[in-house]
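**Student:** Sharing a sequence plus its predicted fold:
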Amino acid sequence: MKNNLGSISLLVAFGGLVFFEVLLRMDILTHQGWKIVTAGFEAATIGGFADWFAVSALFHEIPIPFVRKHTNIIAKNREKLTEGIVDLVTNKWLSPDVIAEKLNEVDLAKIILDFIQQPKNQQNAISLIQNIVLKLVDELDNPRFADALQKILKDQVSSIDLASPLGAWLQKSIKNGDHHQIWELIIEETGKSITNPETKTLLLAKLKEAAEEYSEKGFFKKTALFLAEKSGGIDLNLIADDLLLKAKELMSDAKTDANHPIRSKFDDWMLGFAQQLTSGDEKSINLIENLKERVMQHVEEEKVIHTLLISSKETLTAQLQNNETPLMQFLISNLNRMLVDLREDPAAQQKINIYIRETVSELLVKFHSEIGNMVRSSMMKLNNKELVEQIEDKVGNDLQYIRLNGAVVGGIVGVILALLKLL
């Protein structure tokens, strides 16, 4: 009904004009008042027709001589229309000042917090974080990343002064007795190595090598060694067992006695070495520097960094597979704690608001022309017919009131003019 309102009003006006004009000419209606009514319908018809033409000329071409070129206005002026809409949108409706003003009225931090704290959205955020971290983890075993990380580590280690801190730490540990547990661990492992069959095999080989070297020093020594071995005076296997047993007893005594001479002597040496490090002794410092270089060389040759990254990738990938793993539980609990702390911290919320507003404002100024470009691009994609149909679909129904108003106002003016003629 609404989209036919203009046509109905024109039809009523024209029908009324014909009806009363016929009755007047047939002298069925003779009173002067009917002429006023007829004049009203006549003016209403003219007004309705004129507004029909005006509205229709916006969207369609009307094949009327002389006025045809003034119809189909939207299609013929689409470039001006497009630029006008672009200017209106970019400089009036969505200008940087307008958007910034609206942003200042909104508590963006609160909106973000409310959004994230909803269970569904929080799960989506966690899933997003998982996906991002998984993509990063997937690149951990990239050889180029390992090489870059190794270079960074090497540069950092090379520039670090380990001598002074190490010397200070050694002095403190020895004076406080903190190193005794390390000593006991070293002695225990040494004791285990002594009882290892491979140790005895190595010791026997060294004893045989020493015996051979001794026998080569002269005929008499070789003869004496030969007679001793044949008579049982020298049993290398027994000597090896005795040496290992004495070494094991020595390690056992050193482990239980913190003041054992071996431990005390080594502590004194370590304390002196620590003092040399802290005092800047060149020889001691060079020892540490050489140790650093050898460690980094070993790391590089054995591809330690790459191996660690591969292992880390496997571990992290497994930890990121679901929300029940220790790593994900740690991340989720910290995320919840951070959100609670942020909600209770108005100052932090204000900083977030300021940051978002300033960032958005900067982006708007920098890329504001893109808004107009998007509007322009969207309109240019439409051909004339599609453009006219879209505009007509949105405003065509409301324009019918123009036609209705034209008929009504025309009728009223016609009645007034007819009354004036009678005066």
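**Tutor:** Cool, got the structure.
**Student:** Could you use CA atoms for every contact and neighbour count after this?
**Tutor:** Noted.
**Student:** Quick one: list the elements packing against the helix or strand encompassing Val408.
**Tutor:** Here Val408 sits within helix 384-422, counting by DSSP states H and E. Applying 3 or more CA pairs under 8 Å, 6 or more residues apart in numbering; DSSP states H and E, one finds that helix 384-422 makes contact with helix 5-25, helix 32-59, helix 73-76.
**Student:** dropping in the other structure now:
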Amino acid sequence: MGLIARTGLDRFNPAQGGARGMRIAATGLLILMAAVYLLARSQEAAGSPVWGYVRAFAEAAMVGGMADWFAVTALFRHPLGLPIPHTAIIPRNKDRIGDTLAAFLRDNFLIPTVVARRLRRVDVAAAAGRFLAQPPTGEGRLREGASRLAASVLESLDDERLGGMVKGAIAARLKALDVAPLLGQSLRAAIAEDRHVPLLDGIILWAGRTLEANEHLIREMVHNRAGTIMRWTGLDERLATAIVDGLYKLVAEMADDPGHPLRTKAEEGLATLALDLQYDPEMQEKVARLKAEIIANPAVAAWIDGLWQQARNGLLNAARDPQAALAGRFGEALRQLGETLQQDERLRATINQFARRAAVGAVAAYGDSIVRLVSDTIRGWDAQTVTDRLESAVGRDLQYIRINGTVVGGLVGVAIHAANAWL
């Protein structure tokens, strides 16, 4: 019963009331025919031939109604509780019905070749493109549907293959990019607009801090290189102090004087570097080798992979949000994607191929599990509960069979009686 509740079979079926009403009507009609039969038998002795026809109709109607009642009842239970062979068909064959249904799903829907063949006739990418190019303007189901569609399109693409394509494209673009001239032009423009000054200031500040942090190393180096006489007289300490003070003074002068000769030399060096980056083949070759080494570094590959995953996750999160999926820049991007899907045949073919492979792969990997799930689920259902639910679902039409059997049986009885009377 717990499994029945989880599958939703214990919910109220709107057809149940209608089936009960039709059952009462069919049974009432059968009782009515019995009453008519008794009345016709009591009046037939009066000599009027009409009552003979009425009796024949009611008699045959009872036979037809009882036969159809037996047939309908035998589907779901034993008539009158008697264990008559070949009755209670559905409860006795519940497991076989589940196995048959599972086999039907497996043989007609969950075969990879069947799925692939049917999906070849379905242009998933074009349908998605049309939907995305003309998104729904209102809220509610349509927007949620568009959001789910966008997320499904993104999720249906093979992450490993598509991610490899994207990351490979990024790496190829980086390899094809001639970095040296761009760096040279950027450095030249920065020097022309004095945007290199903060860089020099930062270098000077860094030099001052480095000097302060390593002052003891300078004093130690002077002490180790000084002679015995200098150490004995203490001149090594005075020399080290003079060197350190001179360096501090140089750094301070460079920081305070924008026209300091060393700053000027540094600016001239930067200008020369900018020209070499733009026009010196040897310098450009050095930069190209350095760029190739950086791209080949595993850390850069991990960084590119992180960029792809962040972009993909961001798109999926945005697509799953029905309020944001079709709004703002992302909505415009979706519309552009829809137009591209409709116009670019190669992209559409690639996405359709991804969709087919995803569906076929899911069927190949999980088809047997789905079949077993259907079979095991039906096996786990309570037979009586399933019988009651099926009877309430199709019972209205089945009770019509009883009514029709009663009426048709009566008409056949009249026809037979008429034939006997005329012959």
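**Tutor:** That came in fine, so what should we check first? Small disclaimer: the values here were computed from a predicted structure and weren't measured.
**Student:** Relative to Leu316 of the first structure, which of the helices and strands packed on helix 384-422 of the first structure is closest?
**Tutor:** For Leu316 of the first structure, the closest of these is helix 73-76, at 61.0 Å, according to CA to CA.
**Student:** thinking again about what came up before, want to throw the helices and strands packed on helix 384-422 of the first structure into JSON lines with distance to Lys246 of the first structure?
**Tutor:** Conversion of these to JSON lines gives the following (distance: least, CA to CA, whole Å):
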{"stretch": "helix 5-25", "distance to Lys246 of the first structure": "118"}
{"stretch": "helix 32-59", "distance to Lys246 of the first structure": "112"}
{"stretch": "helix 73-76", "distance to Lys246 of the first structure": "109"}
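**Student:** isn't Gln284 of the second structure right up against Leu277?
**Tutor:** Yes - counting by CA atoms under 8 Å, Leu277 is a contact partner of Gln284 of the second structure at 5.8 Å.
**Student:** shared neighbours of those two, which are they?
**Tutor:** 180-181 (CA atoms under 8 Å, 6 or more residues apart in numbering).
**Student:** more neighbours, those two?
**Tutor:** Taking neighbours as other CA atoms under 10 Å, Gln284 of the second structure and Leu277 compare with Leu277 leading, 25 against 19.
**Student:** Enumerate every residue touching the more buried one.
**Tutor:** 180-181, 183-184, 283-284.
**Student:** Recalculate using a threshold of 10 Å.
**Tutor:** Contacts for Leu277 of the second structure (CA atoms under 10 Å, 6 or more residues apart in numbering) come out as 179-185, 187-188, 271, 283-287.
**Student:** what does Gln384 of the second structure give?
**Tutor:** 76-77, 90-91, 390.
**Student:** Contact partners for the closest residue to Asp87 of the first structure other than its chain neighbours?
**Tutor:** Closest residue to Asp87 of the first structure apart from its sequence neighbours, by CA to CA, 6 or more residues apart in numbering: Gly372 at 7.4 Å. Gly372 of the first structure is in contact with 82-83, 85-91, 94, 378, counting by CA under 10 Å, 6+ apart.
**Student:** name the element Gly372 of the first structure belongs to?
**Tutor:** Going by DSSP H and E, Gly372 of the first structure is part of helix 369-380.
**Student:** re the thing from before, looking at the helices and strands packed on helix 384-422 of the first structure, which one is packed in the most?
**Tutor:** Stretch with highest mean neighbour count among those: helix 32-59 (a mean of 21; mean count of other CA atoms under 10 Å).
**Student:** Onto which residues of the second structure does that one map?
**Tutor:** Aligned by TM-score structural alignment, helix 32-59 of the first structure falls on residues 49-76 of the second structure.
**Student:** With Gln319 of the first structure as the reference, measure out to the residue nearest in space to the middle of the first structure.
**Tutor:** With distances taken as CA atoms, centre = their mean, the first structure has Ile132 as the residue nearest its mean C-alpha position (7.1 Å). Distance, Ile132 of the first structure to Gln319 of the first structure, using CA to CA, to the nearest Å: 14 Å.
**Student:** With Leu404 of the first structure instead?
**Tutor:** 71 Å.
**Student:** Neighbour count for these two, which is higher?
**Tutor:** Leu404 (23 against 18).
**Student:** which residues touch the more buried one?
**Tutor:** 4-10, 44, 47-48, 51-52, 410.
**Student:** could these go into a markdown table alongside distance to Leu185 of the first structure?
**Tutor:** Output for those, formatted as a markdown table (distance: CA to CA, whole Å):
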| residue | distance to Leu185 of the first structure |
| --- | --- |
| Asn4 | 99 |
| Leu5 | 100 |
| Gly6 | 102 |
| Ser7 | 104 |
| Ile8 | 105 |
| Ser9 | 106 |
| Leu10 | 108 |
| Ala44 | 112 |
| Gly47 | 109 |
| Gly48 | 107 |
| Asp51 | 104 |
| Trp52 | 104 |
| Gly410 | 111 |
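**Student:** Show me what Ser74 of the first structure lines up with in the second structure.
**Tutor:** Actually, residue 74 of the first structure is Ile rather than Ser. Matched to the second structure by TM-score structural alignment, Ile74 of the first structure sits across from Ile90.
**Student:** ok, its match touching Ile378?
**Tutor:** No - using CA atoms under 10 Å, Ile90 of the second structure is not in contact with Ile378; the gap is 11.9 Å.
**Student:** Common neighbours of those two, please.
**Tutor:** In contact with both Ile90 of the second structure and Ile378: 96-97, 386, using CA under 10 Å, 6+ apart.
**Student:** Narrow those residues to just the buried residues.
**Tutor:** Buried subset of these (neighbour count, 16 or more other CA atoms under 10 Å): 97, 386.
**Student:** Now distance to Ile294 of the second structure too, for the shared contacts of Ile90 and Ile378 of the second structure, in TSV please.
**Tutor:** Below are those laid out as TSV (distance: CA to CA, whole Å):
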residue	distance to Ile294 of the second structure
Arg96	65
Ile97	64
Val386	67
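**Student:** How about Thr73 of the second structure: what's its closest non-neighbour residue?
**Tutor:** When the adjacent residues along the chain are set aside, Thr73 of the second structure lies closest to Pro79, with 6.0 Å between them (CA to CA, 6+ apart).
**Student:** Could you list which residues are in contact with Ile262 of the first structure?
**Tutor:** 250-251, 253-254, 268.
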